[in-house]
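Peer 1: Build me a model from this:
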Amino acid sequence: MSSEVASPKAVDYVAQLTPYVPGKPIAELEREYGVSNVVKVASNENPLGPSPKVVDYLQQMLLHPQELARYPDGNGFVLKNKLLEFYSAFNSTRNSTSRSKEPLQLSVNQITLGNGSNDILDLLARTFAGQNDEVIFSQYAFAVYPIATQAVGATAVITPAKNWGHDLDAMLEAITDKTRLIFIANPNNPTGTCLSAKDLLNFIKQVPANIVVVIDEAYEEYASSVDSPYVEQYQSMLNVLYDFENLVISRTFSKAYGLASFRVGYAFSSSVIADLLNRVRQPFNNNTFALEAAAIALSDQNHIERSAALNWQGMNYLIESFTQLGLDYIPSAGNFICVNIGTECAQIYEKLLYEGVITRPVANYQMPEFLRISLGSMDENKRVINALQNVLGKLSTDK
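Peer 2: Coordinates of the predicted model:
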């Protein structure tokens, strides 16, 4: 018998996965680089944080530590009903001229809750795709799509991008009898590109009914804001959910709602799809405080309006600054923007870390010359531009 100790062997498609790489945490930068007063603009977080109402709730919950010993509501009753109440009046409560004034007809059994919207994407892949199946998504699409696809042994079909965004005609042409799932982020991460409601609706109409179409609307609150330059062309596909049994809309509380650490995502779909997703969803995948915080956050739309207004103020400032610096960028409908730093992008990213500024390199998205920069407070935005000017200036001098 061999003296070698056998090690566990994963299935090939899992063993070959490249894991998701998050933005560098502030504590890690302080620890490794010895810097302080760090600005993190790497993970598309809300610089205002959560609603003050959520903060008040959490402070009150400190008085009830016994709740820590109890399991959360595995069905998320309160949050689901708050979502239903909010989105049933969706068109009349959001100031978008691109929306119909008719209330949406939704039911609780159309909702799936996730541990962040990433959990929803993973559930969709596990439910509808497997070995010998194909999943379509675009070049420069969110990194979780290929991870979720490969984790279930399905084949990723990556269509070439068009102007850094989705080429919907190319995606339609890529459909075969093996296609089970299509992922589209609108706005797209990391490029920020935005599809018009007309084009996206026309696309969904042409997809065979046996293929699940997932519209990832993680940044909807920014694109649909009254301050957004995209408000006229952008429209959530929630408005047409009842017309398509194969349509799934995923959302998150991690971005505009400022609850990234709580990990709360959700999806609207047909009741048939929601039932299937809830069969594979882990029990208690949302904790008690996250469920309640999300429900409270949903009730404070003034906070969302303030967050979106700050975002677009900051976006205008960054765009003006990039123009002055002679840097190209990709126009974005989200709370981030990709700027073309050039062939020395990796070096510049590293030098920015020593300036106490954490941005996000996107070489893993086949965009090696770009940095993705999240919108922060105006003070943070100015700090980012000043640091970038310093680094570029020193680099030019060294040459």
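
Peer 1: okay, CA-based contacts and neighbour counts for the rest of this
Peer 2: Will do.

Peer 1: what's the offset of stretch 281-295 from the middle of its chain?
Peer 2: 18 Å (CA atoms, centre = their mean, to the nearest Å).

Peer 1: which residues are contacting that stretch?
Peer 2: The contact list for stretch 281-295, computed with CA atoms under 8 Å, 6 or more residues apart in numbering, reads 54, 57-58, 71-76, 78-79, 82-83, 113-115, 123, 253, 259, 262-264.

Peer 1: Inside strands: which ones of the residues you listed?
Peer 2: Among those, DSSP state E puts Leu113, Gly114 in strands.

Peer 1: Who are the packing partners of the helix or strand hosting Ile182?
Peer 2: Taking DSSP states H and E as the definition, one finds Ile182 inside strand 179-185. Here strand 179-185 touches helix 117-128, strand 134-138, strand 212-216, going by 3 or more CA pairs under 8 Å, 6 or more residues apart in numbering; DSSP states H and E.

Peer 1: For the residue nearest to Phe336 when sequence neighbours are not counted, give its distance to Val280.
Peer 2: Leaving out its chain neighbours, the residue that sits closest to Phe336 by CA to CA, 6 or more residues apart in numbering is Ser374, at 4.0 Å. Per CA to CA, to the nearest Å, Ser374 is found 33 Å from Val280.

Peer 1: Who has more neighbours out of the two?
Peer 2: Ser374 (25 against 12; other CA atoms under 10 Å).

Peer 1: need the contact list for the residue nearest to Phe336.
Peer 2: Contacts of Ser374 by CA under 8 Å, 6+ apart are Val41, Ala42, Ser43, Asn44, Glu45, Asn335, Phe336, Ile337, Thr359.

Peer 1: to compare against the first, here's another:
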Amino acid sequence: MSFAFSAKPLRTLRLKSLQDMPDFSNVIPPHIRKLVETDQSKPLKQSRSAAKPIALNLNENPFGPSPLALKALKSAIEEVHRYPEIHALDLHEEIAAFHGVQPEQVLITAGATEFLCIIARVLLASGLNAVTSARSFIVYKLATQVTEGKLIEVRTRDNGYDLDAIGAAINADTRIVFISNPNNPTGTLLTAEEIDLFAKTLPDHVLLVLDEAYGDFAAAFAKQRHVNYSHALDYVRADRNIIILKTFSKAHGLAGLRVGYGIGPARLISVFAQARSIFSVSSVAQAAALAALHDAAHIRTAAQNNSEQADVVSSALERLGYEIPITWANFIFCDVGTNAAGFAESLQSHGVVVQPLGMWGAPNAIRISIGTPEQNHLFLKAFEAVVQSVRS
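Peer 2: Down below sits the predicted model:
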């Protein structure tokens, strides 16, 4: 069969004015039009009083990346004209060995957020649902909405997860339970024993997604406080319906490179791998993450600073009359007793950026990342100034 092409010129579409432009919004599915705009999707308004504000809003490592990661990154950058290894094999094998699991039980993604979106895309559709707690990681809601699935958010208990309420909310249409441990943004923890009891109650059609993005900080706190944090890897080895999410964005200090991973039974990982984007993790990100994985000293430094400075900041805020939940992560949850967005804007005018939590269902609360001692000192100085203004 052959095709004949007309030599006639294409007709040009001429519009009289901008009002004649076609409205594309009518072809966008309604569930996409309803998506929540996150604070992170908006550009940061730069304070005129500070050329570079102190960023305490995204829970980053204030000491930056591992020196070993920087060295590996600089070496790898010479090969950026090459596509990255599609399966990140070297990093893949090292992560598996690091956690004592098999390589086929690991999937590397562009941050843990990509894995969250993959899970929702694979398991959810119109009429199906996921369950989590109110005041939990906002991406659970965003990932669910894109699929036309429904997110059931149950009440919190003591600023954390009410596992009994979550269990009661599960129904025949539930496919996922999202648990952030420690919880973002409240910093609360579920112990290994609490997770054990809850996991045993889950029906076979439900996947438990255990988000341990802040696990390095929680493990350090747990050791100090004599608490069992997590042995979720035992669930993977027992072939339970679980995915454990990890990231290089927090304690490892590689947030800008976007590397995360999930660990789970091979039968689940193989399914989610089919929905992953090709080449989603760059070659420089793979190289930096591989080096950072084994820099235990850098993690210890970050965790030690976090433990010490979390106490400093929490105590200072409590002296000002605020009730601060004990944190197990690298941030603090603070109910400021007034509109958080306005409070955060006032802090920004003093050169400090924090995260208001209106979108998390806490309109009077902010999340404060733990910085260096100097950053925390400047934050507390700015906080006191704003409080005096609010109370006067």
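
Peer 1: So what does the residue nearest to Phe336 of structure 1 match up with in structure 2?
Peer 2: Alignment note (TM-score structural alignment): Ser374 of structure 1 maps to Ser369 of structure 2.

Peer 1: For the helix ranked longest in structure 1, buried residues please.
Peer 2: When structure 1 is parsed with DSSP state H, its longest helix is helix 301-325. Neighbour-count burial for helix 301-325 of structure 1, counted by 16 or more other CA atoms under 10 Å, picks out 303-305, 307-312, 314-315, 317-319, 321-322.

Peer 1: tally of neighbours for the aligned partner of Phe178 of structure 2 in structure 1?
Peer 2: Taking TM-score structural alignment, the alignment pairs Phe178 of structure 2 with Phe183 from structure 1. Neighbour count for Phe183 of structure 1, taken as other CA under 10 Å: 22.

Peer 1: does Phe183 of structure 1 really touch Ile136, like I thought?
Peer 2: Yes: assessed by CA atoms under 8 Å, Phe183 of structure 1 is found in contact with Ile136 at 6.4 Å.

Peer 1: that's a helix at Leu190 of structure 2, yeah?
Peer 2: No: Leu190 of structure 2: not assigned to a helix; according to DSSP: H, G, I helix; E, B strand; the rest coil it is coil.

Peer 1: And it? What does it align with in structure 1?
Peer 2: Aligned partner of Leu190 of structure 2 by TM-score structural alignment: Leu195.

Peer 1: cool, Leu347 of structure 2 as well?
Peer 2: Checking TM-score structural alignment: Leu347 of structure 2 goes with Leu352.

Peer 1: re earlier: Throw the helices and strands packed on strand 179-185 of structure 1 into TSV and include mean neighbour count and distance to Met237 of structure 1, thanks.
Peer 2: As requested, those are exported to TSV (neighbours: other CA atoms under 10 Å; distance: least, CA to CA, whole Å):
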stretch	mean neighbour count	distance to Met237 of structure 1
helix 117-128	22	16
strand 134-138	25	18
strand 212-216	24	8
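
Peer 1: mind putting the ones you listed in CSV, distance to Ile348 of structure 1 included?
Peer 2: Compiled in CSV, those are given as follows (distance: least, CA to CA, whole Å):
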stretch, distance to Ile348 of structure 1
helix 117-128, 30
strand 134-138, 28
strand 212-216, 31
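
Peer 1: out of those, which comes closest to Val144 of structure 1?
Peer 2: helix 117-128 (7.0 Å; CA to CA).

Peer 1: Centre-most residue in structure 1?
Peer 2: With distances taken as CA atoms, centre = their mean, the residue of structure 1 nearest its centroid is Ala218 (4.2 Å).

Peer 1: Can you classify that residue as helix, strand or coil?
Peer 2: Ala218 of structure 1 falls in the coil class when you classify it by three-state DSSP.

Peer 1: Alignment lookup: it to structure 2.
Peer 2: Checking TM-score structural alignment: Ala218 of structure 1 goes with Ala213.

Peer 1: cool, and Trp312 of structure 1?
Peer 2: So Trp312 of structure 1 corresponds to Ser307, using TM-score structural alignment.

Peer 1: So what's the residue count around the nearest residue to its match once chain neighbours are set aside?
Peer 2: Spatial nearest neighbour of Ser307 of structure 2, chain neighbours left out: Phe221 (6.9 Å); criterion: CA to CA, 6+ apart. Phe221 of structure 2 has 20 neighbouring residues, counting by other CA under 10 Å.

Peer 1: Phe221 of structure 2 and Arg48 of structure 2, how far apart?
Peer 2: Taking CA to CA, one finds Phe221 of structure 2 at 38 Å from Arg48 of structure 2.

Peer 1: residue in structure 2 matching Asn278 of structure 1?
Peer 2: Checking TM-score structural alignment: Asn278 of structure 1 goes with Ala273.

Peer 1: Hmm, the match of Leu190 of structure 2 is touching Ile184, no?
Peer 2: No: using CA under 8 Å, Leu195 of structure 1 is not in contact with Ile184; the gap is 9.7 Å.

Peer 1: shared neighbours, the two?
Peer 2: His166.

Peer 1: mind listing the strands for structure 2?
Peer 2: With DSSP E as the criterion, structure 2 has strands spanning 54-55, 106-109, 129-133, 150-154, 156-157, 160-161, 174-180, 207-211, 242-247, 260-263, 331-335, 352-353, 355-356, 365-369.

Peer 1: possible to save those strands as TSV with distance to His294 of structure 2?
Peer 2: Output for the strands of structure 2, formatted as TSV (distance: least, CA to CA, whole Å):
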stretch	distance to His294 of structure 2
strand 54-55	27
strand 106-109	17
strand 129-133	33
strand 150-154	37
strand 156-157	36
strand 160-161	32
strand 174-180	24
strand 207-211	21
strand 242-247	14
strand 260-263	15
strand 331-335	24
strand 352-353	31
strand 355-356	31
strand 365-369	25
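
Peer 1: Of all those strands, which one comes closest to Glu79 of structure 2?
Peer 2: Of all the strands of structure 2, strand 106-109 comes closest under CA to CA, at 20.4 Å.

Peer 1: tell me the average deviation of that closest one from structure 1 after fitting.
Peer 2: Relative to the matching residues in structure 1, strand 106-109 of structure 2 has an average distance of 1.0 Å after the fit, by mean CA distance after the TM-score superposition for structure 1.

Peer 1: can you tell me what part of structure 1 that strand aligns to?
Peer 2: Counting by TM-score structural alignment, strand 106-109 of structure 2 corresponds to 111-114 in structure 1.

Peer 1: which residue sits closest to the residue nearest to the centre of structure 1, ignoring its sequence neighbours?
Peer 2: That would be Arg251: by CA to CA, 6+ apart, it lies 4.9 Å from Ala218 of structure 1.
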